[in-house]
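[1] fold the following and give me the result.
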Amino acid sequence: MSCILISGGFGYIGSHTATLLSEKNQKYVIVDNFSNCKREIVDKIRTITKNKVCFYDCDIRDNKNLIKIINENKVTSVIHFAALKSVSESIVNPLEYYEVNVNGTISLLKAMQLTGVKKFLFSSSAAVYGEPDFCPIDESHILKPLNPYAQTKIIIENILKDIYKAEKNWSVACLRYFNPIGAHKSGLIGDDPLSGKNANLMPEIIKVVRGIKDYLEVFGDDYPTPDGTGIRDYIHIMDLAEAHYKALNFIDKKNGINFFNIGTGKGVSVLELKKAFENVSGLNVPIKISKRREGDCAACFANPKKANDILKWSAKYDLNQMCESSWKFVNRNSK
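    Predicted structure coming up:
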């Protein structure tokens, strides 16, 4: 039976993908150093899947340990989530981002090369497009990163292109995610980063409704958008997990390197998302307008046609369902 190694499998996207793979009877092993997730996530995945969770507490830069893990578990493909992911943090501390994201990926790829594993699914980002020239964005859009985080994703994509040029028996898919939000239907797992590690919009809204913060900080209300706030393509986390399952099936059958936008194709502003959450929860989310953040763009949403056509994947959940699942996660995990 094939075994999938999931790096960063206890993070937000990794944990939801792991639950879906379990549902599809796929065998996997998780490698994570718990740098941005709580250890209780292991028990939560075990509760959801009703299965033992095979994992190693390991940094992806530990090449020797990775080789041992791949061999011990007879790994046949890799989904690579493990990375630092805060745009603002990457601007302040670029060296750490290059060290973890780029060197970490090289370590993982070397381990794969030495063990003969050639199927690789990479967690990239719509951040590679920077301030878009047009929306919806397709995969041919020029890449022009606005921050070191996005730059690390482009460097890794280029490394993967070069590996495929050198060794044609690799099968690689790079999924350029837009903005995942929402939570698992159980309400047990959701976007729950360690304090201060990133500032995604939904976790910030959740901090306000939990009373951890007094207001939601909105960075910029002077963008050239209908309400002045930034527009993004929000995608339900389980739709994103499904995209990984479909992409795994794709790389299993076909050598090459492919890039896919994973989004709904619809743009939603910060204030629209806030209002949708208020409608679902019945709560008021107070806001404070701050100046724009460095490295943010006005609008960014996907043209997901390539993923629709080639991976046979499309987003199924709407904005209300994203907010409902997030609200369920808040209620189930409030202390």
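
[2] can we go C-alpha only for contacts and neighbour counts from here?
    Fine.

[3] what number of residues lie near the nearest residue to Lys52 once chain neighbours are set aside?
    Spatial nearest neighbour of Lys52, excluding adjacent residues (CA to CA, 6 or more residues apart in numbering): Arg46 at 5.9 Å. Burial of Arg46 is recorded as 14 neighbouring residues (other CA atoms under 10 Å).

[4] contact partners of the strand or helix carrying Arg46?
    Using DSSP states H and E, Arg46 sits within helix 41-49. Helix 41-49 is touched from outside by Phe10, Ser15, Ala18, Thr19, Ser22, Glu23, Lys52, Val53, Ser186, Leu188, Ile189, with contacts defined as CA atoms under 8 Å, 6 or more residues apart in numbering.

[5] also this sequence, please, to line up against the first:
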Amino acid sequence: MKILVTGGLGFIGSHTVVELQNKGFEVVIVDNLSNASIDVLDGISNITGKKPILEILDLREKADVQSFFKKHTDIAGVVHFAASKAVGESVENPLLYYENNINALVYLLQELQQLEEVCFIFSSSCTVYGQAEIMPIRENAPIQKALSPYGNTKQIGEEIIQDVSKVSSIKAVLLRYFNPIGAHESAEIGELPLGVPQNLVPFITQTAIGLRKELSVFGNDYPTPDGTAIRDYIHVVDLAKAHVVALQRLLDKKNIEKVEVFNIGTGKGSSVLEVIKTFENVNNIQLPYKIVGRREGDITEAYANTDRAFNVLGWKPEFTLEEALLSAWKWEQKIKNQ
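    The predicted structure follows:
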């Protein structure tokens, strides 16, 4: 069964390709290499023993998307990761985010709605909740006004999929996930940000390895126990497996609704300082860091209520924060020694 993974050379995408291939799926990756390295293909192959098909194209080019589906007529499912994903960058360059995250989704769905049946997994985000009023966050929490263009593109993306599903054969699962971290245990693939990292853990590992002078902690005046922002950090392999479980649910026709929504997280919130201290403890490293001003678009806290994912989807995370941070450090050391 052939599965299209857009953005399949990226952080979450590459780990999901591994899990799909481990389950026997044939995978076709579409990636424009704007935020990924083609070397990731070798990492996937080394883990699974099989190299997925790679089509290098930009989903913002409508004609290229049309050509892809003329070539690959037997796509049974799509896992859609291809999107820009940094909150801070989206505030600074909103039009890039609206073009990349919305146009690409529309062109993809225009082709998929012509197929007899297709299963669609959408890489959504807890940012759709904005600053939720009640913790932990349930799937039926009110969708607040997005605090960043990135968050807004995820809200709009979900609405587009809901609308298209009503007039087509597309079945979808929207996975609203929290903060993915870590790397594959083999250290063959992991998070590989181009330029200055936008996420906490790669900034931590790059500081620990000496690529960055010090770590910036954005704000220590949040109404939290230690003043730093709280997030739900989930191991990327756990997250990847959730995509496979969700896809299998649709393929097996076990979905109850045309579009289903699941939070994917650990259900536990950790502050920025807690993550730093945990990294220091498990890896026996001291990190230089400084407190700087809050970053626009950031919220105070977000962590998941995962009951629905556990009970309906049948998925549970297996890795701890400590294990995720150990794997992230192992990956960073592997990169340096290459």
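
[6] need the TM-score from the superposition.
    A TM-score of 0.96 describes the superposed chains when it is computed by TM-score structural alignment, normalised by the length of structure 1; 332 aligned residues with a CA RMSD of 1.2 Å.

[7] okay, Ile70 of structure 1 and Arg46 of structure 1: tell me how far apart.
    According to CA to CA, to the nearest Å, Ile70 of structure 1 stands 22 Å off from Arg46 of structure 1.

[8] go on, Lys213 of structure 1?
    Lys213 of structure 1 is 31 Å from Arg46 of structure 1, by CA to CA.

[9] one more: Gly267 of structure 1?
    For Gly267 of structure 1 relative to Arg46 of structure 1 (CA to CA), the value is 35 Å.

[10] so Phe120 of structure 1: helix, strand or coil?
    The three-state label given to Phe120 of structure 1 by DSSP: H, G, I helix; E, B strand; the rest coil is strand.

[11] neighbours of it, how many?
    Burial of Phe120 of structure 1 is recorded as 26 neighbouring residues (other CA under 10 Å).

[12] so what's it up against?
    Phe120 of structure 1 touches Ser77, Val78, Ile79, His80, Trp170, Ser171, Val172, Ala173, Ile251, counting by CA under 8 Å, 6+ apart.

[13] run a quick check on the fourth one versus Ser124, I expect a contact.
    No - applying CA atoms under 8 Å as the test, His80 of structure 1 and Ser124 come out as separate, 9.2 Å apart.

[14] who's more crowded, the two?
    Ser124 (26 against 23).

[15] surely that one is in a strand?
    Yes - assessed with three-state DSSP, Ser124 of structure 1 lies in a strand.

[16] what's the distance between the residue found closest to it once you drop the neighbours it is linked to in the chain and Glu204 of structure 1?
    Spatial nearest neighbour of Ser124 of structure 1, chain neighbours left out: Arg176 (4.6 Å); criterion: CA to CA, 6+ apart. Per CA to CA, Arg176 of structure 1 is found 23 Å from Glu204 of structure 1.

[17] quick one: which of the two has more around it?
    Neighbour count, other CA under 10 Å: between Arg176 of structure 1 and Glu204, Arg176 has more, with 22 against 17.

[18] isn't that one right up against Tyr129?
    No - counting by CA under 8 Å, Arg176 of structure 1 does not reach Tyr129; the two are 9.6 Å apart.

[19] now do the strands in structure 2.
    2-6, 26-31, 53-56, 75-80, 118-125, 170-177, 179-181, 215-218, 230-231, 233-235, 259-264, 270-271, 289-292, 301-302 (DSSP state E).

[20] what is the burial count for Val106 of structure 2?
    18.

[21] which position in structure 1 pairs with it?
    Matched by TM-score structural alignment, Val106 of structure 2 corresponds to Ile106 in structure 1.

[22] Provide the aligned range in structure 1 for stretch 201-211 of structure 2.
    So stretch 201-211 of structure 2 sits over residues 202-212 in structure 1, by TM-score structural alignment.

[23] any chance of the strands of structure 2 in JSON lines, plus distance to Ala146 of structure 2?
    Below are the strands of structure 2 laid out as JSON lines (distance: least, CA to CA, whole Å):
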{"stretch": "strand 2-6", "distance to Ala146 of structure 2": "24"}
{"stretch": "strand 26-31", "distance to Ala146 of structure 2": "27"}
{"stretch": "strand 53-56", "distance to Ala146 of structure 2": "32"}
{"stretch": "strand 75-80", "distance to Ala146 of structure 2": "21"}
{"stretch": "strand 118-125", "distance to Ala146 of structure 2": "11"}
{"stretch": "strand 170-177", "distance to Ala146 of structure 2": "14"}
{"stretch": "strand 179-181", "distance to Ala146 of structure 2": "17"}
{"stretch": "strand 215-218", "distance to Ala146 of structure 2": "19"}
{"stretch": "strand 230-231", "distance to Ala146 of structure 2": "17"}
{"stretch": "strand 233-235", "distance to Ala146 of structure 2": "21"}
{"stretch": "strand 259-264", "distance to Ala146 of structure 2": "17"}
{"stretch": "strand 270-271", "distance to Ala146 of structure 2": "22"}
{"stretch": "strand 289-292", "distance to Ala146 of structure 2": "23"}
{"stretch": "strand 301-302", "distance to Ala146 of structure 2": "14"}
